[in-house]
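[1] Sequence first, predicted coordinates after that:
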Amino acid sequence: MLTLEGDKVYLRALEPEDLDFIVEVENTEEFWEISATRVPYSRFLIKKYIQNSHRDIFDVKQLRLVICTMEDAPIGLIDIFDLEPKDRRAALGILIVNDENRGKGYGAQALSLVCDYCFTHLGLHQVYAGVTTDNLASIKLFENNNFEKVGIKKDWILVNGIFKDEILYQLINNVY
């Protein structure tokens, strides 16, 4: 089992017991904007996804990890996706599910842990993320974790009939 641990949170692989948590997250319309989801997912499909989550990241080009407090409570998800092994880069996405767990440093530590994993274990040269310009918490999260704003994609995301701009952030690892 993959475990990456800090002093506030740890990251772990998906487990069958996460089914209800993942179903709730994937079917919460409020989160669809950040995940490009447009329709609900069935329990059956999510169960199959969890059953296949053991597959190698270099094969499936993605990895989803559960963010847990040190008390073993799942509070969010962090994804590595669009992995490009040849170019040694991948996209990141992070979600802390409930407001009461936001602003406590959980997301920052999870992001730091997953970046370290990407650079040291996956051998990536860079990770990147897209954040809508109105997502101030995520902008602060990525900027406080040394991600550099490298561009803005105009009218990139359509939400409720309104186009939103998306900021592109990169973190390039020059150590490895």
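    Received, thanks. Numbers count the residues shown, from 1 in each chain.

[2] CA only for contacts and neighbour counts going forward, please
    Fine.

[3] Identify, by residue count, the longest helix of the protein.
    In the chain, assigned by DSSP state H, the helix with the most residues is helix 106-120.

[4] Give me the buried positions along that one.
    Across helix 106-120, burial judged by 16 or more other CA atoms under 10 Å covers 106-116, 118-119.

[5] Reformat those residues as CSV; add distance to Ile75.
    Below are the buried residues of helix 106-120 laid out as CSV (distance: CA to CA, whole Å):
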residue, distance to Ile75
Tyr106, 9
Gly107, 10
Ala108, 13
Gln109, 13
Ala110, 11
Leu111, 14
Ser112, 16
Leu113, 15
Val114, 16
Cys115, 19
Asp116, 20
Cys118, 21
Phe119, 24
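
[6] What is the neighbour count of Asn144?
    11 (other CA atoms under 10 Å).

[7] Take this one as well and set it beside the first:
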Amino acid sequence: MLTLTGEKLYLRALEPEDLEFIYEIENNESIWEISATQTPYSRFLIKQYLENAHQDIYEAKQLRLVMVNMKKESIGLIDLFEFDPKNKRVGVGLLIAKSEHKHKGYGKEALQLVCNYAFKHLHVHQVYANIGEDNLASINLFESLDFKQIGVKRDWTFINGEFKNEVFYQKIAE
């Protein structure tokens, strides 16, 4: 079995054909809170980003993969970010794009696949995630895969006129 292929989905590199899919996600104001986005992205900027997406994770310090179900539908994105080979750690974040694909096990399988990839191929010692304290679905997802809450960043993000806490989760290699 390939590292990035599961029973329900597989993870693949970004392609030029993903322009509209990424455009819709990046310009969806309802998820700006989790992506720390504050302004819309143009198709031109996303096209440039896709043209440079071939960079190796050791060079770019990040890797964005598309989550594709077995019907060949792009259903979300999973990112490795702030890759730090010296300290052997990497951050992870994921997003299921449409509600009809949520609560079907896609997020759990994608997170499991990308963690296995990070531990096996990138040789990291830990994978971590920053999750809004009120994002219970994500907290449950990460905890179901043995991520441990190790701290709370108080008043970390300022959203819709109020400060919100962010919870820091970590999974250490076994």
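    All right, it came through fine. Everything numeric in this text was worked out from a predicted model, so none of it was measured.

[8] Once aligned, what mean separation remains between the longest helix of the first structure and the second structure?
    Its matched residues in the second structure lie on average 0.2 Å from helix 106-120 of the first structure after superposition (mean CA distance after the TM-score superposition for the first structure).

[9] what does that helix correspond to over in the second structure?
    Helix 106-120 of the first structure corresponds to residues 106-120 in the second structure, going by TM-score structural alignment.

[10] ok, residues contacting that stretch?
    Residues outside stretch 106-120 of the second structure that contact it (CA atoms under 8 Å, 6 or more residues apart in numbering) are 3-6, 8-11, 67, 69, 78, 90, 94-96, 124-127, 141-142, 145, 173.

[11] so what's the nearest residue to Gly130 of the first structure once chain neighbours are set aside up against?
    Excluding its sequence neighbours, the residue lying closest to Gly130 of the first structure (CA to CA, 6 or more residues apart in numbering) is Leu168, at 4.7 Å. Neighbouring residues of Leu168 of the first structure by CA under 8 Å, 6+ apart: Tyr128, Ala129, Gly130, Val131, Lys149, Val150, Gly151, Ile152, Lys153.

[12] again, 6 Å this time
    By CA atoms under 6 Å, 6 or more residues apart in numbering, the residues touching Leu168 of the first structure are Ala129, Gly130, Lys149, Val150, Gly151, Ile152.

[13] Going by neighbour count, which of those residues comes out on top?
    Result: Gly130 is most packed of those (other CA under 10 Å), 23 neighbours.

[14] What are the buried residues along stretch 41-51 of the second structure?
    Buried residues in stretch 41-51 of the second structure (16+ other CA under 10 Å): Ile46, Lys47, Leu50.

[15] What about these, which are in strands?
    Judged by DSSP state E, strands contain none of those.

[16] Show only the entries of those found in helices.
    Per DSSP H, the buried residues of stretch 41-51 of the second structure map to helices at Ile46, Lys47, Leu50.

[17] Just the closest of the residues you listed to Leu136 of the second structure, please.
    Nearest to Leu136 of the second structure, judged by CA to CA, of those is Ile46 at 30.1 Å.

[18] What is the equivalent residue in the first structure for the closest one?
    Per TM-score structural alignment, the equivalent position to Ile46 of the second structure in the first structure is Ile46.

[19] Next one: its match from Leu11 of the first structure, what distance?
    Distance of Ile46 of the first structure to Leu11 of the first structure, computed by CA to CA, to the nearest Å: 19 Å.

[20] Also Tyr41 of the first structure?
    Computed as CA to CA, the Tyr41 of the first structure to Leu11 of the first structure distance reads 24 Å.
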